[in-house]
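Peer 1: for reference, the sequence and a predicted model appear below.
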Amino acid sequence: MNGITVGEALVAELRRRGVDCVFGIPGVHTVELYRGLAASGIRHVTPRHEQGAGFMADGYARASGKPGVAFVITGPGLTNTLTPMAQARADSVPMLVVSGVNTTASLGKGIGHLHELPDQLGLAQTVALISEQISDASGLDPAVDRVFHRLASGRPGPAHIEVPLDVAAAGYAAGPRTPLAPAPPTDPDLIRQAATRLAEAQRVVILTGGGAKRVETGLRALADTLDAPVVQTVNARGLMHGHPLIVPASPSLSAVRELIENADCVLALGTELGPTDFDMYATGRVTAMPGLIRVDRCRDQLSRHKADLAIHDDVDMVVPALLAAIPTKKTKGGGAKRAALTRAAAWNEIGADYRLQVEVLNAIRDAVPSALIVGDSTQPIYAGNLYYDHDRAGGWFNAATGYGALGYGIPAAIGAAIAAPSARVICIVGDGGAQFSLPEIMAAVDENLPVTFMIWNNHGYREIAASMQDVGVTVIGCDPSPPDFSATAKSFGIPFATTPAEPDAVARALREADRLDGPSMIEVTAPKFEHRKD
């Protein structure tokens, strides 16, 4: 790569490592990053806000399994991207944010340069798993090696590289390379111990998190071998759709907790056992997990919850190893019955309002099979996070858990559509959350992406208003007026339909949208929450 700038060399290095799309808004502080972009073969998608760039990178990563990459400017570009980085960290999503920064000599001086921050690198380090500055022309290679090594090992999350203006324009010089060390093999003794315990147990329950979403075939075989119900957290939804052993319901529900607590061995695969998955109602009660065997690629996560046996490794390595080590398939011992009883009890537990919304989700799934459903914090997403059986592994994700950032759904759906061009993408957002990032729909127009933006319009922040009213607080600030979504869609130049929040009606509207090329919008009119007026 002789005779090129550091900025050009960075783009070439990203391409060499398999990056095929960058989400970014060019600025004067990233011009040198763009010098080599047009000829690199890397696709560039322009969001309307740097927060959108970060959320697009997140959606791309979840749909592809590869790190999503965002290019942002110094200062406000980086700070606008911190929220997506925090969401990615909470949900273990691999993301790389590349930012500019002011000239090397000016850093930390506080003399009023454009977009200046007191310590941009330090600010990024509060959220990123790793944050590197390329401080000179030969610093590119080792910095990129360190960043990609971190992205490939341990718990996934956001990483950051910043390039000072003067360094980005300087001639590239090769620096020392650090080869990626191969991952150590799975400890065979731990596998044998786990296999023995699982084979001897009579009432195994498997808990699955996002770390298991790419091992569906092996998980199905393991569940069948152990005759074990499989409980899905939010980030595992879509695994083993329709299987008699599946429990597509939140471990926060009492019915699911009872199933887990009555097990004699619990196998937890790739889940952090976090409060928004396991205690959504904030009861403060930790579910007992008898005979817990825990598998996770993050050593820190393994240390946070006491387990009878902890295996530090990728789930996709451990599941086939367990299958090979378990001697014989168990005789059917009631696993399917335990799963069915739990499904029925959980379905009753979520209540009539949420059941109706899950019926809408079921109608959406059946109208457009194997779609990617990307959501924001809104009523049908809350309902689905409690109980919903999606039909595509990794095809249900949203920002209503973990960090819980509003404005996520629309740009994340765009990133997912870039990553999975053959899939239909359905974005479900509320009228309130949609207003955080509505302009990003124009990026879907620019790219002609097959995304249906479904706006669940109940004219306000229903969940917040109900929460305020429940604790005796006068409801205020929860009734922002939504725009005319029909006029908004017309201004975007995309097809529009409106439908009541009824399963058959929503399915009809969605089937019509599915016949169209490019993006479209459906407004689902839901009842407004009529709170008390004190």
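Peer 2: Sure, I can see it.

Peer 1: alpha carbons only for contacts and neighbour counts from here, please
Peer 2: OK.

Peer 1: and stretch 480-500, which residues are buried?
Peer 2: 485-486, 489, 492, 494-500 (16 or more other CA atoms under 10 Å).

Peer 1: and L273, what does it touch?
Peer 2: Residues near L273 by CA atoms under 8 Å, 6 or more residues apart in numbering: none.

Peer 1: actually I350, not the one I wrote
Peer 2: 383, 386-387.

Peer 1: quick one: it and T328, what's the gap?
Peer 2: 38 Å (CA to CA, to the nearest Å).

Peer 1: now swap in L33 and tell me
Peer 2: From L33 to T328 the distance is 56 Å (CA to CA).

Peer 1: between those two, who's got more neighbours?
Peer 2: L33 (26 against 11; other CA atoms under 10 Å).

Peer 1: hang on, that one in a helix?
Peer 2: Yes: L33: assigned to a helix according to DSSP: H, G, I helix; E, B strand; the rest coil.

Peer 1: gap between it and E349?
Peer 2: In terms of CA to CA, L33 sits 53 Å off from E349.

Peer 1: with L114 instead?
Peer 2: Applying CA to CA to L114 and E349 gives a distance of 55 Å.

Peer 1: out of the two, which sits in the busier spot?
Peer 2: Between L114 and E349, E349 has the larger neighbour count (other CA under 10 Å), namely 16 against 11.

Peer 1: next, the one to line up against it:
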Amino acid sequence: MTSCAQALVRLLEGYGVESVFGIPGVHTVELYRGLHGSSLRHISPRHEQGAGFMADGYARASGKPGVCFIITGPGMTNILTAMGQAYADSIPMLVISTTSRREHQRLGHGYLHEMLDQRAVVSGVCAFSHTLQRPQELPEVLARAFALFNCARPRPVHIEIPLDVLEMPADELDLRPRALPQAPAPAAANIDAAVKLLASARRPLILVGGGARRAGQAVQALAERLQAAVALTTNARGLLAPEHPLLLDGVQSSSHGRELFAQADVVLAVGTELGETDYDFFGLGPLALNAPLIRLDIDPLQILGAARADVGLLGDAKQGLQALLAALPQMPSSDWAQSNVARVNAAERAGWTGKQNVMQQMLDTLRDSLPAPIVVGDSTQPVYQGALGYRAPQANSWFNAGTGFGTLGYGLPAAIGAKLAMPERPVLAVVGDGGMQFSSAELIAAREAEAGVIVVLWNNHCYGEIRDYMTARDISPLGVDILPPDFAALAKSCHVQHLPVRSFEQLHEVLAGLKDTRQPVLLELDAAAFLSA
């Protein structure tokens, strides 16, 4: 007999799933019966939140959905934060959980892991949640999830399977993956309206977000055709090469950037919410544009968002950009963008403090000491500096928890997921000593999975960002000067190499000497030593 659980695993194989993140429990053992003999690799994190962050990092690095197997009740409440981060950043994540037997649901009789309404709890952090009432629903519901990942705004999907349904026979099910629809292209009439505005522009500006992360060539080609200044959000970094003359630093939230934006005579926003964490980091107020706004997005609600669009292009970012390119005439030459990009970037960097320059140098050393690294950040001060100045070597190589949901503990497990997705590339997790304590147990999960993540620990013995924020608001710091563990002892207990680092020269030498891509290593940077050098 093929059970519903076994059928699920076979369908996942058919949709190209290669890895599953999860912690086995008595409610999910039937799923593990299905894993035996399958092609799926199972990764065991040490906490369900870690499972979700690993799936998130895997999805960002690979472009494929991250998949989790999660137990009823506490497993689902544990993964909610990770789902919230993925929801905020539009990351495809499939969470398969169990739930109580159908005859036990909503009775409150004290069954194991019982929740009165698990779907209601998870509803705010997923695109949809579905309870499987019988095995016959499985092929359709799973196809809906992969269709959403493929041609709509990709956000987490939750499918829960009652324990009795999990064991039901599913021999008669058609387990072939369904043909998935492709993302739509914007309507021709709207493309024409956008081209009319762009063709007349002499000071064009392009704002690019994570929704265009797979459309790098089209972004660059359109920017060069228009000779437009380009601002990339955190999740879009790397879509233009670091040295590209049209590339702005992360100036969306600075007065220098706002002044340049105000000069634009047409603005094209692609795959971006135009939200606070990318465009109003310093509290200057919502982004105000003086020029006509064209919005290209897969989500119609974003086109009708807070920033009023003069032209809305509903569809896939890559197809939309290619359609604009095909319809645009040759543009007259203009040096407005290049001269102003260089000026604004120089003004922005001239205003950085000594501390900011040190943290930027640290990030640049990470990038330049390794071949095309993927840098995954936690919510920590160097990562916030990277939002202003880090230039990723290529797309999908810089992502962190400093945007959207903004959770601590993301960096290490997300980097593990990215490394499992891209084992041939160096992957670094940039974490603070505070954030590291949220998910330090995943260090041994990295060792077990032979995920050779390079953990770069910025140890300032406190929640530094919050301490500085308190001080700036004339609040006496409280609860932020935390006692860190002995990270060398922690690494040793997790069978991971620990290397203390106290200078940029030493950091470069250590990184250049790391050859084993299967064994994680913890580099502990003494923040005080770097800042006082």
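Peer 2: Received it, and whenever you're ready, just let me know what you need. It should be emphasised that the depicted structure is a prediction, and the values quoted were computed from it without experimental measurement.

Peer 1: now the helices for the stretch 51-200 of structure 1?
Peer 2: 76-90, 120-125, 140-152, 165-169, 188-200 (DSSP state H, counting those that start in this stretch).

Peer 1: okay, those in CSV with distance to S467 of structure 1 and mean neighbour count next?
Peer 2: Listed next are the helices of the stretch 51-200 of structure 1 as CSV, based on distance: least, CA to CA, whole Å; neighbours: other CA atoms under 10 Å:
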stretch, distance to S467 of structure 1, mean neighbour count
helix 76-90, 23, 23
helix 120-125, 33, 18
helix 140-152, 38, 19
helix 165-169, 48, 22
helix 188-200, 42, 17
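
Peer 1: Serialize the ones you listed to JSON lines and add fields for distance to A268 of structure 1.
Peer 2: Converted to JSON lines, these look like this (distance: least, CA to CA, whole Å):
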{"stretch": "helix 76-90", "distance to A268 of structure 1": "18"}
{"stretch": "helix 120-125", "distance to A268 of structure 1": "30"}
{"stretch": "helix 140-152", "distance to A268 of structure 1": "22"}
{"stretch": "helix 165-169", "distance to A268 of structure 1": "45"}
{"stretch": "helix 188-200", "distance to A268 of structure 1": "12"}
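
Peer 1: and the contacts of stretch 30-40 of structure 1?
Peer 2: 7-12, 15, 26, 71-73, 99-100, 165, 168-169.

Peer 1: what's the match for A423 of structure 1 in structure 2?
Peer 2: Under the alignment (TM-score structural alignment), A423 of structure 1 maps onto R425 of structure 2.

Peer 1: so that match, which of the three states?
Peer 2: Taking three-state DSSP, the label given to R425 of structure 2 is coil.

Peer 1: wait, it sits on L370?
Peer 2: No: if you go by CA atoms under 8 Å, R425 of structure 2 and L370 don't touch, sitting 9.2 Å apart.

Peer 1: please identify which of the contacts of stretch 30-40 of structure 1 is nearest to G218 of structure 1.
Peer 2: Closest approach between the contacts of stretch 30-40 of structure 1 and G218 of structure 1, by CA to CA: R15, at 31.7 Å.

Peer 1: quick check, that closest one in contact with I42.
Peer 2: Yes: counting by CA under 8 Å, R15 of structure 1 touches I42, with 6.8 Å between them.

Peer 1: still on that earlier bit, tell me which two in the buried residues of stretch 480-500 of structure 1 are the farthest apart.
Peer 2: F492 and P500 (22.6 Å).

Peer 1: so how far is G435 of structure 2 from the aligned residue in structure 2 for N457 of structure 1?
Peer 2: Alignment note (TM-score structural alignment): N457 of structure 1 maps to N459 of structure 2. For N459 of structure 2, the distance to G435 of structure 2 (CA to CA) stands at 10 Å.

Peer 1: next up, the contacts around the aligned residue in structure 2 for H160 of structure 1.
Peer 2: Aligned counterpart of H160 of structure 1 in structure 2: H158 (TM-score structural alignment). H158 of structure 2 makes contacts with 94-97, 122, 126, 128-130, as judged by CA under 8 Å, 6+ apart.

Peer 1: just T103 of structure 1 next, same as before
Peer 2: Taking CA under 8 Å, 6+ apart as the criterion, T103 of structure 1 is in contact with 164-167.

Peer 1: check the gap between the aligned partner of it in structure 2 and T131 of structure 2 for me.
Peer 2: In structure 2, the residue equivalent to T103 of structure 1 is R101, according to TM-score structural alignment. For R101 of structure 2, the distance to T131 of structure 2 (CA to CA) stands at 11 Å.

Peer 1: again with Q252 of structure 2
Peer 2: 42 Å.

Peer 1: that'll do, ta.
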